[in-house]
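**Q** I need the structure of the sequence given here:
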Amino acid sequence: MTPQTWVEEATEEELIEHILNRYHDTHRDQLPEMIRLAQRVERVHSGHPDCPTGLSAHLEAMQAELENHMAKEEQILFPMIVRGISGMARGPISVMRSEHDDHAAALARLEKLTNQLRLPEGACNTWRRLYEEIGQFRQDLRDHIDTENNVLFARIDGLSA
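**A** As a prediction, this is how the structure comes out:
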């Protein structure tokens, strides 16, 4: 069974468990390390014209917003879905979709700050690792949003229509 087939065939409860383990836990691991690396790059390379100045502050803001968002899903929305209260989940889903749009805008800002993850010539290992980590985070967050919007939330929208 392919991963996409599994996602499509998983129950809502299985899908939520997957989202929690694959995305929520992963983002909680990724962001502190990216912030640490960004702070170091900004401190060491502040005089470099390609230095991603403001990146660590942006990552800290993303971390705070994502943590707030994930907490709402974990404490309010996901329990509603697991209990089968799909009609009442429409309001929280609408809020989550709006916040997903905000996360997409934050990713666009991340792209701008990092020059689309293009490293300058001779970038140090820390800078390289930072951009690798951001690249993985970016893909994980996009997949996370896609899984929620186009699989889990789409199912609930269909049930409660």
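**Q** C-alpha from now on. contacts and neighbour counts both.
**A** OK.
**Q** Centroid-nearest residue for the chain?
**A** The chain has L141 as the residue nearest its centroid, 3.0 Å off, counting by CA atoms, centre = their mean.
**Q** What separation do you get for it and R90?
**A** 22 Å (CA to CA, to the nearest Å).
**Q** go on, I134?
**A** 32 Å.
**Q** if you count what's nearby, which of these two comes out ahead?
**A** The neighbour count for I134 versus R90, taken as other CA atoms under 10 Å, is higher for I134 (24 against 17).
**Q** Please list all residues in contact with that one.
**A** M34 (CA atoms under 8 Å, 6 or more residues apart in numbering).
**Q** what secondary structure does the residue of the chain most remote from its centre sit in?
**A** Going by CA atoms, centre = their mean, the residue of the chain most distant from its centre is G47, 30.2 Å out. Look at G47: counting by DSSP: H, G, I helix; E, B strand; the rest coil, its state is coil.
**Q** Return the distance of it relative to T53.
**A** 10 Å.
**Q** cool, and E60?
**A** From E60 over to T53 the distance is 13 Å, taken as CA to CA.
**Q** Next, the structure of the following sequence, for comparison with the previous one:
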Amino acid sequence: MTFTITANSLVRDIVNELPKASDIFKQNRIDFCCGGNIPLAHAAAQNGLNLDNIIEDLKAVFEKYENAEKDVEVWTDSDSQTIINHVITNYHRVSEEELTMLSPYVTKVSRVHGEHHPELVKMNELFYEFKKELLDHMVKEEEIVFPLIKELANGTARNPEEAIKLIVELEKEHDHAGEILRQIRAVTSDFTLPVDACGTYRLVFARLEALESLTFMHVHLENNILFPRYIAN
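**A** Below you'll find the model as predicted:
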């Protein structure tokens, strides 16, 4: 995939193609919702911004999130330490950032459109349940289970049975997080937008779907590559 954003790209089209661009626009007070039907150069000029800097920021977002490793099977032959470091850097940190940045948008869409689209109220509840579950889960992995896996890998684990028990618990937590994501997809009818969906509405659905994909890849690396090395499936 190639970075194609230019000065003539419409603000709304940039967000549609690269949802996380909304964070850059929000930081720079560029209206990507109601006022998004203008070229990026015009939006930058309106706000007294340096166009080249905005494009560079957008390119950084593109490279960080759109050019992420897609073929995770490459990790099959990697050692556990390498996989753990990759998960923490590319999934834990990225998920934490996205959950933080996406939260106000989810809340806003639920508050503004919930009266006419009550499913958004449920979506909001499910999102915050998922957010808490995943954040707690990642802390547990980093502070407790990953260090135990490293001990299992190098043969220094003092209580292998307890370590394996905790790994099994993580898999169950993965199942629960997956069920919450399934409910979010169901309540939004597979992220189907109504005819009256505004830019923020579209943004939330696009980023929720991207968050779902990110989580699935996170779980795949652990459930299907890392954990089977230490537990029987």
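**Q** TM-score for the pair, please.
**A** After superposition, the two chains reach a TM-score of 0.89 (TM-score structural alignment, normalised by the length of the first structure), with 158 aligned residues with a CA RMSD of 2.0 Å.
**Q** quick revisit: ok, E60 and T53 of the first structure, which is more surrounded?
**A** Neighbours were counted for E60 of the first structure and for T53 using other CA under 10 Å; T53 has more, 20 against 16.
**Q** Matching the more buried one against the second structure, which residue comes up?
**A** Under the alignment (TM-score structural alignment), T53 of the first structure pairs with V121 of the second structure.
**Q** any idea how far F205 of the second structure is from its match?
**A** 14 Å.
**Q** now for A21 of the second structure: what does it line up with in the first structure?
**A** So, by TM-score structural alignment, A21 of the second structure is left unmatched.
**Q** I meant to write D77 of the second structure there.
**A** By TM-score structural alignment, D77 of the second structure lines up with E9.
**Q** Can you report how many residues lie near that match?
**A** Counted with other CA under 10 Å, the neighbours of E9 of the first structure add up to 12.
**Q** Next: the one 10 residues further on.
**A** For I19 of the first structure, the number of neighbouring residues by other CA under 10 Å comes to 19.
**Q** so what's whatever residue of the second structure lines up with it up against?
**A** With TM-score structural alignment as the criterion, I19 of the first structure lines up with V87 in the second structure. By CA under 8 Å, 6+ apart, the contact list for V87 of the second structure reads H218, L221.
**Q** for the first structure, what spans make up the helices?
**A** Using DSSP state H, the helices assigned to the first structure run over residues 3-9, 12-18, 25-44, 55-72, 78-82, 90-113, 125-147, 153-159.
**Q** nearest to L119 of the first structure, of those?
**A** L119 of the first structure lies closest, by CA to CA, to one member of those: helix 125-147, at 7.0 Å.
**Q** What is the corresponding segment of the second structure for the closest one?
**A** Against the second structure, helix 125-147 of the first structure falls on residues 199-221 (TM-score structural alignment).
**Q** I167 of the second structure and V145 touch, don't they?
**A** Yes. Contact criterion CA atoms under 8 Å: I167 of the second structure and V145 qualify, at 6.9 Å.
**Q** Show the contacting residues for the residue nearest to R128 of the first structure when sequence neighbours are not counted.
**A** In space, and not counting its chain neighbours, R128 of the first structure is closest to L119: 7.0 Å by CA to CA, 6 or more residues apart in numbering. By CA under 8 Å, 6+ apart, the contact list for L119 of the first structure reads W127, R128, Y131.
**Q** Just give me the closest of those residues to E33 of the first structure.
**A** Distances from E33 of the first structure to the contacts of L119 of the first structure, taken as CA to CA, are shortest for Y131 (11.6 Å).
**Q** Now do the closest residue to the closest one other than its chain neighbours against D101 of the first structure, distance only.
**A** Distances taken as CA to CA, 6+ apart place L117 nearest to Y131 of the first structure, at 5.8 Å, with adjacent residues excluded. L117 of the first structure is 21 Å from D101 of the first structure, where distance means CA to CA.
**Q** ok, these two, which is more surrounded?
**A** L117 (17 against 13).
**Q** so how far is H18 of the first structure from the more buried one?
**A** On the measure of CA to CA, L117 of the first structure and H18 of the first structure end up 28 Å apart.
**Q** now do N149 of the first structure
**A** Taken as CA to CA, the span from N149 of the first structure to H18 of the first structure is 14 Å.
**Q** and those two? which has more neighbours close in?
**A** Between N149 of the first structure and H18, counted using other CA under 10 Å, the more crowded position is N149 (18 against 15).
**Q** show me what contacts that one?
**A** Contacts of N149 of the first structure (CA under 8 Å, 6+ apart): R97.
**Q** How about K150 of the second structure?
**A** S80, Q81.
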